[in-house]
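[1] have a look at this prediction, sequence included:
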Amino acid sequence: MRRSRKPIVIASRRSRLARIQAELVGKALSKLHPRLEIEYRWIDSEGDLHTGPSLAEVGGKGLFTRSLEKAVLAGEADLAVHSLKDMPAVDTPGLALAAVPPRADVRDCLITREGAGGLAGMPAGAVVGTSSPRRAAQVLRARPDVRIQLIRGNVDTRLRKVLDVSGEHGPSYDATLLAVAGLLRMGLREHVTQPIDVDEVLPAAGQGALGIQCRSDDHVTLTRCLPLNDSTIATAVHAERQVVAGLNGNCHSPISVLCQAVPPQSKSKRNTDSHWYRLRARVMSSDGQTVLATDETASPKELRRVVAQTVDALIAQNARRLLAACRGIPVGESAAGRPAAAAEAVAE
């Protein structure tokens, strides 16, 4: 069978981080297929173009993926590279998640103007900028005295809004939270001085992972991308996304999920698993004072059942009612009357 020499066209957002991530995938594909040309299609997503105060009100996370997905479905690109945490939990018809490469650091990082010593070290009443209900709820859980205010913009913009005291870049904030993975990919290691342990701030589903998406009937691209897939990581992030989907979660939802490979829990001679999975999930009220949590360990064969069990357990704890209450809170106001985040919709 003759191999196709058709160039690989990669769709990506234009932002600095998105371009870096797309080029990482492009370089990996070039190494696998050295005779093939790699082309890029840079696209301004609806989320990047939106200038209103709340992305949640007009589509949330999907605003950052929809334009790329349209390009792939129209045949204008062969694949799209996404930050997996920014993809809606339910797959788009006609598209497939072709590969999930090895995952980067899953943690969030606290960014402060002065070394605060973590969430506990922030001054009383500190203003924390975030557009993420998940982050806002967990910060308020640890520090109910701080004020949460909406912050918009990409990584560089948010760094400036915290670190620049001149006010030239808009309202000033005492702190914000950014994904460690994004900072490292952008070469901003100097800002990763206060990573937050996942026990304190559990990450979003898919955080730290990239999603390579193509048409489900494009067998050439699927075959080309498959070697980039890390099966252990792919299984873990699929489990995380299934929990969010099972709870009907969306960009308004303060849901945290993390699935990680851990040493096998069974010492039976029959156990041939190289690893098991630990699946942790939290559903929170907007003010962080109500936390529904699960923490389960499962073998690879049992993981699907444990995912369903996790969803059922959270629903039994009234997770859907809690999430509905969060969606009913006006943008910019928490259940306790504090300013609260509108959506985890700034996709970096």
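    Cool, the structure landed.
[2] drop to CA atoms for contacts and neighbour counts, all remaining ones
    OK.
[3] tell me the buried residues in stretch 22-41?
    Under the neighbour-count criterion of 16 or more other Cα atoms under 10 Å, stretch 22-41 has 22-23, 25-26, 28-29, 38, 40-41 buried.
[4] end to end, how far does it reach?
    10 Å (Cα to Cα, to the nearest Å).
[5] residue boundaries of the helices in the stretch 1-150 of the chain?
    Ranges of helices in the stretch 1-150 of the chain, per DSSP state H, counting those that start in this stretch, are 16-32, 46-49, 62-73, 133-142.
[6] now for the first one, which elements pack on it?
    Contact analysis of helix 16-32 by 3 or more Cα pairs under 8 Å, 6 or more residues apart in numbering; DSSP states H and E lists strand 8-13, strand 38-43, strand 79-83, helix 180-185 as its packing neighbours.
[7] the last one: what's the following helix or strand?
    If I follow you right, that is helix 180-185. strand 210-215 (DSSP states H and E).
[8] buried residues in the helix or strand immediately after that following strand in the chain?
    Next in sequence after strand 210-215, counting helices and strands by DSSP H and E, comes helix 219-225. Of all the residues in helix 219-225, those buried under the rule 16+ other Cα under 10 Å are 221-222, 225.
[9] who are the packing partners of helix 219-225?
    Contacts defined by 3+ Cα pairs under 8 Å, 6+ apart place helix 219-225 against strand 95-99, strand 210-215.
[10] again, 10 Å this time
    Packed against helix 219-225 by the contact rule (3 or more Cα pairs under 10 Å, 6 or more residues apart in numbering; DSSP states H and E) you find strand 8-13, helix 16-32, strand 79-83, strand 95-99, strand 210-215.
[11] tilt between the first one and helix 16-32?
    Okay, so that is strand 8-13. Per axes from the mean of the first three to the mean of the last three Cα atoms, to 10 degrees, the angle that strand 8-13 makes with helix 16-32 is 170 degrees.
[12] likewise for the third one?
    Between strand 79-83 and helix 16-32, the angle comes out at 130 degrees (the same axes, to 10 degrees).
[13] another one to put next to it:
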Amino acid sequence: MAIDRRRALALLATLPMLPALARTPDAPLLSAGWRDPGQWQAGSLGGPATALPERAHDIVADPRRPGEALVIARRPGHYLARIDWRRGRLLRLSEAEAGRSLFGHGVFSPDGRHFLTTENDEGTGLGRITVRDATTLRPLADWPSHGIGPHELLWLDQERLAVANGGILTLAETGRLKRNLAEMAPSLVLLDGRTGKLLAEYRLDDPKLSIRHLARAQDGTLAAALQSEAGPRPLLALLRQDRFRLADTPPELVQAMAAYGASVAANGNRFLLSCPKGGLVAEWDSEGHPGAQAQLAKPYGVTARHGDWLVSGEDGQLWRLAAGTLELLASEHFPELHWDNHLRLSVV
């Protein structure tokens, strides 16, 4: 794929105020993708950007190579990119193997030697987890995800890996068309991260709630952000003490969230869920009790830093909110940029 990198050299030159929110030296803030007119990008906010061949979904800082990160194409996508986010350079571009689509997320192994990606087998429609060499990105092992449409995956400890199977079949030949809504079967599974063996499987009573993104609280509670294919529903589920259930959600909040949870992050024992279609972010504690909500314009990416929340908006906003109250502490707006789904803290 030919990549025009000239646009990347000038991107973010107009962001002199952004360091106050995104560029402190302890942990720069990374975005999996954004675009200025005509070009998708990834990199550190407030720093140089790297041009991408098509839209990305997530970015993962490399724990063994400070200043580098892997970027995963949006589902159903076909590239993995290694970037130097300090210099705005594309270091490696790898294509998905024949018959496979990447599904937007990946995670380094605890020792940093491997990179695991969620994928789709285009022939069977079943989810797969590919274990790759973290340097070359060459496949080393291939495991079933034990579901359809695997999305985010997250380590619970050194050996157990959680995988969110969204339950929705999409194929590269038909793009993001949802092909099996009548037979959706979302699940949250736990795998042995050394062998791929299935350790546990959890399902919600409502099969129309697609399980997409994950975050883990300090006390070990695992949160799953949901997307509803059947109108307004609660959009946060918790795995706590081996029980997977919907978090408590008042009826008025169910309606306000507009059936779409985009990202979820943990901050101590609190979770923050972004709902761009509803124009809000909402907090819960790790026991599932709802907390504060705040109205924001198309919020997508969320992460925690220094005890506060950072939230990015599709139309170029970046907000800092106080955890617990969601009081607005600071904000910037860059209308020429359009942040994508996820924000991550880097490994310096």
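    Now that the structure is in, tell me what you want to look at. Just so we're clear, the structure is a prediction, and the values are computed from it rather than from any experiment.
[14] work out the TM-score between the chains.
    Overlay of the two chains. TM-score (TM-score structural alignment, normalised by the length of structure 1): 0.25; 143 aligned residues with a Cα RMSD of 6.9 Å.
[15] among the helices of the stretch 1-150 of structure 1, which is the most enclosed?
    Highest mean neighbour count of those: helix 133-142, a mean of 25 (counted as mean count of other Cα atoms under 10 Å).
[16] show me what it is packed up against.
    strand 127-129, strand 147-149, strand 175-179, strand 255-262, strand 276-284, strand 291-298.
[17] now render those as TSV, adding distance to residue 64 of structure 1 and mean neighbour count.
    Output for those, formatted as TSV (distance: least, Cα to Cα, whole Å; neighbours: other Cα atoms under 10 Å):
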stretch	distance to residue 64 of structure 1	mean neighbour count
strand 127-129	20	25
strand 147-149	22	24
strand 175-179	17	24
strand 255-262	19	23
strand 276-284	24	24
strand 291-298	29	17
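[18] residues touching the nearest residue to residue 312 of structure 2 once chain neighbours are set aside, list them.
    Excluding the flanking residues, the one nearest residue 312 of structure 2 by Cα to Cα, 6 or more residues apart in numbering is residue 318, at 4.5 Å. Residues in contact with residue 318 of structure 2 (Cα atoms under 10 Å, 6 or more residues apart in numbering) are 18, 21-22, 299, 301-302, 310-312, 330-334, 339.
[19] just curious, which of those is nearest to residue 120 of structure 2?
    Nearest to residue 120 of structure 2 out of the contacts of residue 318 of structure 2 is residue 301 (Cα to Cα; 24.2 Å).
[20] quick check, residue 8 of structure 2 in a helix?
    Yes - assigned with DSSP: H, G, I helix; E, B strand; the rest coil, residue 8 of structure 2 falls within a helix.
[21] pretty sure it contacts residue 34?
    No - the pair residue 8 of structure 2 / residue 34 is not scored as a contact, 11.3 Å apart, by Cα atoms under 10 Å.
[22] neighbour count for the two, which is higher?
    For residue 8 of structure 2 versus residue 34, the count of surrounding residues by other Cα atoms under 10 Å is larger for residue 34: 26 against 22.
[23] ok, back up a step: nearest to residue 238 of structure 1, of the helices of the stretch 1-150 of structure 1?
    With distances scored as Cα to Cα, the stretch of these nearest to residue 238 of structure 1 is helix 62-73 (17.6 Å).
[24] still on that earlier bit, could the buried residues of stretch 22-41 of structure 1 go into CSV alongside distance to residue 276 of structure 1?
    Below are those laid out as CSV (distance: Cα to Cα, whole Å):
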residue, distance to residue 276 of structure 1
22, 31
23, 32
25, 28
26, 31
28, 28
29, 30
38, 37
40, 38
41, 39
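[25] could you work out the most separated pair of the residues you listed?
    Farthest-apart pair in the buried residues of stretch 22-41 of structure 1 is 28 and 41; separation 17.2 Å (Cα to Cα).
[26] now the residue nearest to residue 339 of structure 2 when sequence neighbours are not counted: which helix or strand?
    Counting by Cα to Cα, 6+ apart, residue 339 of structure 2 lies nearest to residue 34, which is 4.4 Å off, once chain neighbours are set aside. In the assignment (DSSP H and E), residue 34 of structure 2 maps to strand 29-36.
[27] against which helices or strands is that strand packed?
    On a contact count with 3+ Cα pairs under 10 Å, 6+ apart, strand 29-36 of structure 2 meets helix 19-22, strand 39-44, strand 49-51, strand 56-61, strand 68-73, strand 299-305, strand 338-339, strand 343-345.
[28] got these as JSON lines, with mean neighbour count and distance to residue 105 of structure 2 columns?
    Output for these, formatted as JSON lines (neighbours: other Cα atoms under 10 Å; distance: least, Cα to Cα, whole Å):
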{"stretch": "helix 19-22", "mean neighbour count": "17", "distance to residue 105 of structure 2": "22"}
{"stretch": "strand 39-44", "mean neighbour count": "27", "distance to residue 105 of structure 2": "14"}
{"stretch": "strand 49-51", "mean neighbour count": "28", "distance to residue 105 of structure 2": "19"}
{"stretch": "strand 56-61", "mean neighbour count": "25", "distance to residue 105 of structure 2": "6"}
{"stretch": "strand 68-73", "mean neighbour count": "26", "distance to residue 105 of structure 2": "6"}
{"stretch": "strand 299-305", "mean neighbour count": "24", "distance to residue 105 of structure 2": "14"}
{"stretch": "strand 338-339", "mean neighbour count": "24", "distance to residue 105 of structure 2": "17"}
{"stretch": "strand 343-345", "mean neighbour count": "23", "distance to residue 105 of structure 2": "12"}
